[in-house]
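Participant: got a sequence here, can you build the structure:
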Amino acid sequence: RKRRLHLNQIGRIAEGQIVELVEHPPESQAARKGLFRAAARPLRDMRPRHLVSYSYLISGVSYQTAQDITGLESQIRLERLVAGQPASIKYDASNPSDSILVADDWSGLR
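Facilitator: As a prediction, this is how the structure comes out:
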């Protein structure tokens, strides 16, 4: 969340596009116990995880990455999110591979 807030404050905006939206089921109880079946971590949010892949071009270099948007659904209409859809991306000018598509109070989706 800190990284997302930082990028929202300092990020430059570039044009990109949605590559895909993938929904992952919540982790199973067994997966949360770890490699050696140690004690389980505190219960996590059991909602499905939503991962949005997107691509963008900065100074002739193409980037493709993804953002877990779980918890930011209020900023997005998932039913209207489709591959190829144009989007604005906020990125760190000193590290263009560091980017976001959605923040707590900003969305690059149209």
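Participant: only C-alpha atoms for contact and neighbour calcs from this point on.
Facilitator: Noted.
Participant: give me the number of residues near residue 9?
Facilitator: As a burial measure, residue 9 scores 12 neighbours (other C-alpha atoms under 10 Å).
Participant: does residue 82 sit in a helix, a strand or a coil?
Facilitator: Here residue 82 is recorded as coil under DSSP: H, G, I helix; E, B strand; the rest coil.
Participant: give the other helices and strands that the strand ranked longest in the chain contacts.
Facilitator: Longest strand of the chain, by residue count under DSSP state E: strand 12-24. If you count contacts as 3 or more C-alpha pairs under 8 Å, 6 or more residues apart in numbering; DSSP states H and E, strand 12-24 packs onto strand 49-58, strand 86-92.
Participant: how about this one, so we can line them up?
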Amino acid sequence: MHVFDGREPRLIGGVAAGALVVLGICWWFIRRLRPSADELERRRCESISMNGRITDGYLVDARSLDGEESLSPTPEVLFYSYRLAGVTYNCAQDVSRLPERVRGFRLDQAVQVRYDPRNPGNSILVSESWSGLWLRQSSTEPKEQQHHD
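Facilitator: Modelled structure (predicted):
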């Protein structure tokens, strides 16, 4: 019963190659199922927008992803602050994938912040389905759409 006793090197090589192919396919399948960082962030924001509590806060700053001040009407990062139970939270949210949700923001404006009650530092200003920003009225937008909830 010694199949691999050295008499059949091609058989050993074939089995080893087959095992490597099966392992490679398994690795690729597992890797493909793992969500990307963008998908994880989207899921986090949606979870907070659906299950989070709302508190008042205010916009502190707007910057680009490289840290430069942003005068753009659609910044990439918004910095905001809010206070809960005597603790002040200073947070930032990457909003670069949601430019239509932040167009028309104003610094030092009051905002609504959604946060996770189990982890109050885990918060958002905007998501794909919710916005706590009071946006400036554009000439083409009806007044009742000025604030997104």
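Participant: re the thing from before, so which of the helices and strands packed on strand 12-24 of structure 1 is the most packed in?
Facilitator: Compared across these, strand 86-92 shows the largest average neighbour count, a mean of 21 (mean count of other C-alpha atoms under 10 Å).
Participant: one step back: what's the matching range in structure 2 for the longest strand of structure 1?
Facilitator: Per TM-score structural alignment, the counterpart of strand 12-24 of structure 1 in structure 2 is residues 53-65.
Participant: which parts of structure 2 are helices?
Facilitator: For structure 2, the helices defined by DSSP state H occupy 9-33, 37-51, 99-102.
Participant: go through the match of strand 12-24 of structure 1 and flag the buried ones.
Facilitator: 54, 57, 58, 59, 60, 61, 62, 63, 64 (16 or more other C-alpha atoms under 10 Å).
Participant: centre-most residue in structure 1?
Facilitator: For structure 1, residue 67 is the residue whose C-alpha lies nearest the centre (C-alpha atoms, centre = their mean; 1.5 Å).
Participant: structure 2: which residue goes with that residue?
Facilitator: Matched to structure 2 by TM-score structural alignment, residue 67 of structure 1 sits across from residue 93.
Participant: repeat that for residue 89 of structure 1.
Facilitator: Counting by TM-score structural alignment, residue 89 of structure 1 corresponds to residue 113 in structure 2.
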